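take this sequence and fold it.
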Amino acid sequence: MRTQSRRTPRALFAVAAAGTLTTSLLAGCSGAGAGGGSSAHSVNVLMVNNPQMVELQKLTASNFTKDTGIKVNFTVLPENDVRDKISQDFANQAGQYDVATLSNYEIPIYAKNNWLEPMDSYVKKDTAFDQQDILKPMREALTAADGKLYGEPFYGESSFLMYRKDVFQKKGLTMPAHPTWQQVADLAAEVDGAEPGMKGICLRGLPGWGEMLAPLTTVVNTFGGTWFDKDWKARLDAPEFKKATQFYVDLVRRHGEAGAAQSGFAECLNDTTQGKTAMWYDATSGAGSLEAAGSPVKGKMGYVPAPVEKTSSSGWLYTWAWGIQKASKNPDDAWKFISWASSKDYEKLVGEKAGWANVPAGKRTSTYDIPQYRTEAAAFADVTRDAIASARPNDPGVQPRPAPGIQFVDIPEFTDLGTKVSQEISSAVAGQQSVDDALKKAQKLAEAVGKKYEGS
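The predicted structure is shown next:
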């Protein structure tokens, strides 16, 4: 899963990540120790505010803390904000947080910089955790170039297309089993306005390397484009990259959600749940919320693989995983929390308390054998598992790449580069500049990064 020749010097990432640490406001204290008394043990956890994490926060005190006496202090922030805060704390090894939600993008970089505690010894001792049950793509994605394990997935995901089956039926439309992007654009035009206030499709337009650029880069890949060629030459002004970006911007401007330039995962999830969009291309993890008890669109959604053009598949590979900061003063307690949060027992707890469709899936083989899960998640379970299995992080396009990554380029500079490029393209989504102008600026930014790696 790793390209050995790529350089990830500590200095480069430290400069990008460093900043003045601010005092953290605990966004929710998960409770006191067992028996209601004060706990001698505590763990500080910094995590993204996705629905699965919010559910974890609700369940921790009455289950994990009650059983172990370990108090968990949560800080919960939106994706862009939490990434900034994690990079500051871990780059400086401040030790303010013991555990943080990290992705398969950050973990190999953080591991190389010696910011993370290896988990191999914990996994070896904790046989009940059953590391071999973790899906192979996830195990590989969280193992660094040194062969050591530095993360455990809380949930895993790829990307796919979600659509309103009932709306398509009323319009006499059929969703292809393996749609192309051109077919999706044509369908978006057909279903735009199918119901009052309904748009054809929701696509992220919110700036951020982990926001808009995630779906957009998968479109670039399957249209034949790439951020860099095998020699680190920037290719954002190449015809394939331009065609993909113009297609994406045109599609969301013509048939996408209102306020697209400020819409990320959360906004598209809300729009889809509220019936404001007929299709949504995004993370497979969104399906759990759409099919949850009480969701207005439960049972109305269909799910098909990520649309393609020149490639056989185009879904991304991603996991929100737990990492232990090297500077943590409580690594043993941190592992106990991680072991519980990513366990089979936790999945069962979520199934029983919040509904099986809400289980943080995409990480364990055994999840897909649970009868209750297969029943409640029948609409999307197999499509999700197949999408994860077919993801190709080392070969996501039509040409050789200098570094792994499907919806990102796995180098430290991509957080800054991707965010700046996304700001330019988001401006095009908002109608403030042309795609050509946005990509001219983006190309110069990418060229500066590529020059650092040429000849590596």
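
drop to CA atoms for contacts and neighbour counts, all remaining ones
Noted.

just give me the neighbour total for residue 189.
17 (other CA atoms under 10 Å).

residue contacts, residue 357?
Shown in contact with residue 357 (CA atoms under 8 Å, 6 or more residues apart in numbering): 288, 289, 291, 292, 351, 373, 376, 377.

repeat that with 7 Å
By CA atoms under 7 Å, 6 or more residues apart in numbering, the residues touching residue 357 are 288, 291, 292, 373, 376, 377.

would you format those as CSV with secondary structure and neighbour count included?
Supplementary listing: these in CSV, determined by DSSP: H, G, I helix; E, B strand; the rest coil; neighbours: other CA atoms under 10 Å:
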residue, secondary structure, neighbour count
288, helix, 25
291, coil, 25
292, coil, 20
373, helix, 21
376, helix, 20
377, coil, 21
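
can you put those in TSV and add distance to residue 308?
Below are the contacts of residue 357 laid out as TSV (distance: CA to CA, whole Å):
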residue	distance to residue 308
288	24
291	25
292	28
373	29
376	28
377	25
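
which one of those residues is nearest to residue 314?
residue 288 (21.0 Å; CA to CA).

isn't the closest one right up against residue 358?
Yes: assessed by CA atoms under 7 Å, residue 288 is found in contact with residue 358 at 5.0 Å.

can you tell me how far residue 84 is from residue 17?
Separation of residue 84 from residue 17 (CA to CA, to the nearest Å): 7 Å.

one more, please, to line up against the first structure:
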Amino acid sequence: MHLRSTLVSASVMALVAGGALAEELTIATVNNSDMIIMQELSSKWEEATGNTLNWVVLEENVLRQRVTTDIATNGGSFDIVTIGAYEAPIWGAQGWLVALDDLGDAYNYDDIFEPVLNGLSADGTLYAVPFYAESSFTFYRKDLFDAAGVELPDGQMTYDQFAEIVAKVHDPDNGVFGTCQRGKAGWGENMAFVGPLVNAFGGRWFDMDWKPTIDSDAWHNAVTYYVDLMNEFGPPGATANGHNENRALFADGKCATWVDATSAAGYIFNPDESSVADKTDFFQAPKQVTDKGTGWFWAWALAIPKSSQKADAAKNFLAWSTSEDYVNLVGETKGWVAAPPGTRKSTYENQAYLDAAPFAKTVENSILAANPADATLEPVPYTGVQFVAIPEFQGIGNYVGQQIAAALAGQMTVDEALKNSQQFAEREMAKAGYPK
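Predicted coordinates:
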């Protein structure tokens, strides 16, 4: 048990002591609970170093747009940016990010799970450091399942079985919807759910010749399932709901099931944040014709743009905010259930965390089991579970997400959405010169 609840530890101070004093760093980040905690606790780092942080906190889609534009144009607006396992290797390889292999022995790189390090690296160089990592699983209300007489099948259920269960626990007259899934358009919003759903139905983004396959039967079956499920058993106005909105709905007792990020468990199981903390359990994200690629892999991480003039001070903050000592600081001040998950082996060897987080081992196993190099039933030329690790995917994924959101809202049919998406993807890939 560490006893550093109100102090910046000696080992981390050794990392930050060499930084330039009286620097103001501008950090762009996402408006999720883990980063809100980091923003609050960062005052300890500011007091210890004399540096200050100017936080620019943005909704996920807006963050991606702002940061991508600034990085690509060498704008220099930010000294630290919040990015993920999609951007880090691509932007690192393009020379847009500062390498982060030199944070010192005290940082203990060996403590970080290897898949997380690999997901944030390019050609063996680390370009972002993780503050949490995640796969996905299904949150569900035990009390509602028991009341409806629902028994979970042995092993990983299919999406057909999931729909049958959702129908049994759907109770809108009492303010409980059978399921809440992401509907807000964006490659990292609705497509984070739809992508693994397509994998489960046997689909893929591209064939081995880089030809888009969005108009395939597998895509049609998956997206039709999604639209029908949400229209029949989801909350109204679902196209406005992304991760944060659904997390709030579930925590407020409005959803019987929710397939989403394992990292949300620290919020849902926290009685200070969630009204259903003692009524919730979890099971594996469903499969359908295959179990490949049904649980996503993601890491939110911090990186330093090459355009920053304050890289040394920025590295010092990264060394503090993604360290083992920071994980312990969160656990001791905010409760161990809220500790950043999925990045460090030491977290999963800490008995205080294991006692507070019933989901801990499931999350660890899910992250280690996710295989971005083998996430589809049929062979593909790309890596990635819920995204495709090529620069063109951001634009394609956003467009497809918009089309599927329009189908969910009843503004077009699924056929029209997928036809439009196929044509757009074909144009973008031809413009980019694929196959390369």
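
out of residue 84 and residue 17 of the first structure, which sits in the busier spot?
More crowded of residue 84 of the first structure and residue 17, by other CA under 10 Å: residue 17, with 22 against 15.

Provide a list of residues in contact with that one.
Per CA under 7 Å, 6+ apart, neighbours of residue 17 of the first structure: 87, 88, 91.

among these, who's most crowded?
When neighbours are counted by other CA under 10 Å, residue 91 leads those with 23 neighbours.

which stretches in the stretch 301-450 of the first structure count as helices?
331-341, 344-354, 371-376, 381-390, 414-429, 435-453 (DSSP state H, counting those that start in this stretch).

quick one: the helices in the stretch 1-150 of the first structure?
Per DSSP H, counting those that start in this stretch, the stretch 1-150 of the first structure carries helices over the ranges 10-17, 51-60, 66-68, 79-91, 106-112, 120-125, 136-141.

the second structure: matching residues for the first one?
Residues of the second structure matching helix 10-17 of the first structure are absent, with TM-score structural alignment as the criterion.

could you measure from the aligned partner of residue 415 of the second structure in the first structure over to residue 442 of the first structure?
The equivalent of residue 415 of the second structure in the first structure is residue 436 (alignment by TM-score structural alignment). Computed with CA to CA, the distance linking residue 436 of the first structure and residue 442 of the first structure is 10 Å.

can you pick out the residue with more neighbours from the two?
Comparing residue 436 of the first structure with residue 442 by other CA under 10 Å, the one with more neighbours is residue 442, at 23 against 15.

return the distance of the closest residue in space to the more buried one that isn't next to it in sequence relative to residue 453 of the first structure.
With CA to CA, 6 or more residues apart in numbering as the criterion, residue 442 of the first structure has its nearest non-adjacent residue at 5.2 Å, and that residue is residue 421. Residue 421 of the first structure sits 19 Å away from residue 453 of the first structure, going by CA to CA.

more neighbours, those two?
Higher neighbour count among residue 421 of the first structure and residue 453: residue 421, with 25 against 17, using other CA under 10 Å.

quick one: the aligned partner of the more buried one in the second structure and residue 223 of the second structure, what's the gap?
With TM-score structural alignment defining the correspondence, residue 421 of the first structure maps onto residue 400 in the second structure. Going from residue 400 of the second structure to residue 223 of the second structure by CA to CA gives 11 Å.

please apply the same query to residue 301 of the second structure.
30 Å.

and if you look at residue 183 of the second structure?
For residue 183 of the second structure relative to residue 223 of the second structure (CA to CA), the value is 12 Å.

between the two, which one's more packed in?
Using other CA under 10 Å as the criterion, residue 183 of the second structure and residue 223 rank with residue 183 on top: 30 against 24.

what does residue 368 of the second structure align to in the first structure?
Using TM-score structural alignment to pair residues, one finds that residue 368 of the second structure aligns to residue 389 in the first structure.

so which of the helices of the stretch 1-150 of the first structure is the most surrounded?
Across these, the average number of neighbours (mean count of other CA atoms under 10 Å) peaks for helix 106-112, which reaches a mean of 22.

which bit of the first structure covers stretch 299-313 of the second structure?
Counting by TM-score structural alignment, stretch 299-313 of the second structure corresponds to residues 319-333.

hmm, who's touching the matching stretch?
Stretch 319-333 of the first structure is contacted from outside by 43, 90, 93-95, 97-104, 115-117, 150-157, 334, 338, using CA under 7 Å, 6+ apart.

please apply the same query to stretch 179-189 of the first structure.
200, 201, 251, 255, 307, 308, 309.

mind redoing it with 6 Å?
If you take CA atoms under 6 Å, 6 or more residues apart in numbering as the criterion, stretch 179-189 of the first structure is touched by 200, 201, 307, 308, 309.

thought the first one was touching residue 190?
By that I understand residue 200 of the first structure. No: applying CA atoms under 6 Å as the test, residue 200 of the first structure and residue 190 come out as separate, 7.5 Å apart.

the more surrounded of those two?
A direct count of neighbours by other CA under 10 Å for residue 200 of the first structure and residue 190 places residue 200 higher, at 27 against 17.

what's that one aligned with over in the second structure?
Looks like residue 200 of the first structure aligns to residue 178 there (TM-score structural alignment).

what does residue 132 of the first structure align to in the second structure?
Residue 132 of the first structure maps onto residue 110 in the second structure, by TM-score structural alignment.

ok, which stretches of the first structure are strands?
Secondary structure of the first structure (DSSP state E): strands located at 28-29, 41-48, 70-77, 99-103, 152-157, 159-164, 279-283, 301-305, 318-324.
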